[in-house]
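Participant: what shape does this take:
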Amino acid sequence: MPFLSDIQAGSQLKLRPTTTRVTNSLGQTYHECKSDDGIFEIRDRTNDSNGTFMVIDNSPDEKLHHVIDGLYIGSQDAASNLPCLNECKITHILNVATGIQNAFPQQYNYLNIELLDVPETNISKVFTQSNQFIEQALADNGCVLVHCNAGISRSSSIVLAYLIGIHRMQYEEAYQLLKKARVNIRPNDGFVRQLNEYAAEIEQRYHS
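Facilitator: Next up is the predicted model:
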């Protein structure tokens, strides 16, 4: 086993340098490689295999995206965009970000549920609370913005849970509806699993 022998002997002569493509929880893509002095380097702008450039977009994401009547989704930038909040007649804001303070606590009704965007987070435990907050706001003729940090994983999962739990949609139906509203949604794998389990639970509840 020559390869194993090389590793065990600590030989670097026969090992070829590689570049690893990494996609983080915000959907940003970069390349990581090890320099000659043994230090890992991150290259935010580098050639992909097809010759195009990978560039992280750090521009503000201030738009509120309409999902259904009275319900919007967005990022932390959208949650601090007062003109758009007023234009969309927002009355309630559901903040599921980490480390993001409420921008206008005197002007809107807030619910804060701090969630980590990792597959291990038990997001399903807050579905009842978040659904009740949204449902009550809409019953009072209000409009709700659901936001996290990037508006990609946590906030989309909360909105999907509302569509599944209150509107009794299947996961894929809810996902396609939300995807039309905000194209870059992407719940992490753990959230997708929990949402599918939630959809099955709702289905069983109404057919038992």
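Participant: going forward, measure contacts and count neighbours with C-alpha atoms only.
Facilitator: Will do.
Participant: distance of N95 from E203?
Facilitator: Summarising the geometry, the distance separating N95 from E203, computed by CA to CA, to the nearest Å, is 28 Å.
Participant: go on, G165?
Facilitator: When CA to CA is applied, the distance between G165 and E203 equals 9 Å.
Participant: between these two, which is the more surrounded one?
Facilitator: Neighbours per residue, other CA atoms under 10 Å: of G165 and E203, the larger number sits with G165, 20 against 16.
Participant: what's the nearest residue to the residue nearest to the spatial centre of the chain if we skip its chain neighbours?
Facilitator: Among the residues of the chain, the one closest to the centroid is S153, at 1.5 Å (CA atoms, centre = their mean). For S153, ignoring the flanking residues on the chain, the nearest one in space by CA to CA, 6 or more residues apart in numbering is P187 at 3.9 Å.
Participant: this one as well, want them side by side:
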Amino acid sequence: MTNLKKNPKKLALKLASSTEPSLLYKEQDKNDLYKHGPACILPNLYLGSYYNASNGSQLNKLDINCVINVASEINITTIPTIKEYHHMRWTHSQNNLAHVEFAQAISKIQLAHSKRKNVFIHCQQGIERSAALVIAYLLCASRQLAKITCVENSLAGQNWSLDRALKYVQERAPGIRPNMELLYQLQEYEKSVIVPTKKHNIQTRTRRSESITCCKTSSTLSKPSLPVNINQRPRASSFRDCRTLTFISIAPIKKTSNIQQNKKTLATAALIILLVATAVYQQRKSYHQGEVEGNKSDPTPSFYYLKPVYPIF
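Facilitator: I've put the predicted structure just below:
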């Protein structure tokens, strides 16, 4: 849809300000496009004219519980069997719809839908003002976050544009034609309705990750442990794979224990060599001392009769 510029002079938009429907309107009401009943826009939302609002049998047939009148010149005192009735006094040149009136009317529709009520929206002929409100509601409803519990809003999360909403209503009510002022207000309202985005809660996401990890760890611990091969190459997997974590945690422990055992063996061998060297040194020392004193009775030194000592490793 092309951008619409606001018409400050309100050209060709001046309408009669009478509070009662004119004879021309009454004649048109007999042959309007809603003479067989209101148009069903959504399963719980209907669009029509003043003729339908004054026809109690049509309202009862569709189980309509809430009526919203957006025509300033239409005053309905009582509607049989209708307990909830709202009168929004809009004109064809209303200039505060985008910022005030649309939001107030849509809140009434949403409240009625939350109570599982069927809503009927009408103006004089059901062509301009009431159609503009229905289009604004579709824009708002389609730009809300989709919720599982939100049954009354089937459009949530679809993010409709003004063109799509207008075409959707025209398919169900072919006679609608909002004027330039109403289209301008709808275009401004489309800009004001911001599409909400989901905000990720870091604490909730962390808590959820921890719970998933704990559940997976507990389920893994209940299973029989598989034998671990140290020479096996670890396969690529996620951090939550408990079998890979078992391999990673056991392999370094085995390697460390082997190194410690080798160190103990080397220390024992060094101690034995030191003891043997000490014994040889003592024997040689005693032999030299006896030779100096002239004790040559035994020509063969006892050093040569030492018992060989072998390492125990």
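Participant: TM-score of the superposition?
Facilitator: Aligned and superposed, the two chains score 0.67 in TM-score terms (TM-score structural alignment, normalised by the length of structure 1); 156 aligned residues with a CA RMSD of 2.6 Å.
Participant: ok so, going back, any idea what the residue nearest to the centre of structure 1 aligns with in structure 2?
Facilitator: Under the alignment (TM-score structural alignment), S153 of structure 1 maps onto E128 of structure 2.
Participant: is it true that that match touches I176?
Facilitator: Yes - under the criterion of CA atoms under 8 Å, E128 of structure 2 lies in contact with I176, with a separation of 6.2 Å.
Participant: is I73 of structure 1 in a helix, a strand, or coil?
Facilitator: Secondary structure assignment for I73 of structure 1 (DSSP: H, G, I helix; E, B strand; the rest coil): strand.
Participant: residues in contact with the counterpart of it in structure 2?
Facilitator: Following TM-score structural alignment, the counterpart assigned to I73 of structure 1 within structure 2 is L47. Neighbouring residues of L47 of structure 2 by CA atoms under 8 Å, 6 or more residues apart in numbering: P38, A39, C40, I41, F120, I121, H122, G126, S130, A131, V134.
Participant: which of those fall in helices?
Facilitator: Using DSSP state H, the members of these that fall in helices are S130, A131, V134.
Participant: next, count neighbours for the first one.
Facilitator: Here the neighbour count serves as a burial measure; for S130 of structure 2 (other CA under 10 Å) it reads 26.
Participant: quick one: map Y137 of structure 2 onto structure 1.
Facilitator: Looking across to structure 1 (by TM-score structural alignment), Y137 of structure 2 lines up with Y162.
Participant: how close does C242 of structure 2 sit to I250 of structure 2?
Facilitator: From C242 of structure 2 across to I250 of structure 2, the span is 12 Å (CA to CA).
Participant: then R116 of structure 2?
Facilitator: Following CA to CA, the distance that separates R116 of structure 2 from I250 of structure 2 is 62 Å.
Participant: structure 2: helices as residue ranges?
Facilitator: In structure 2, helices defined by DSSP H lie at 23-30, 50-53, 56-61, 102-114, 129-142, 162-172, 180-192, 202-221, 242-292, listed in chain order.
Participant: buried stuff in stretch 163-170 of structure 2?
Facilitator: Using 16 or more other CA atoms under 10 Å as the test for burial, stretch 163-170 of structure 2 gives A165, L166, V169, Q170.
Participant: what span of structure 1 is it aligned with?
Facilitator: Under the alignment (TM-score structural alignment), stretch 163-170 of structure 2 falls on residues 172-179 in structure 1.
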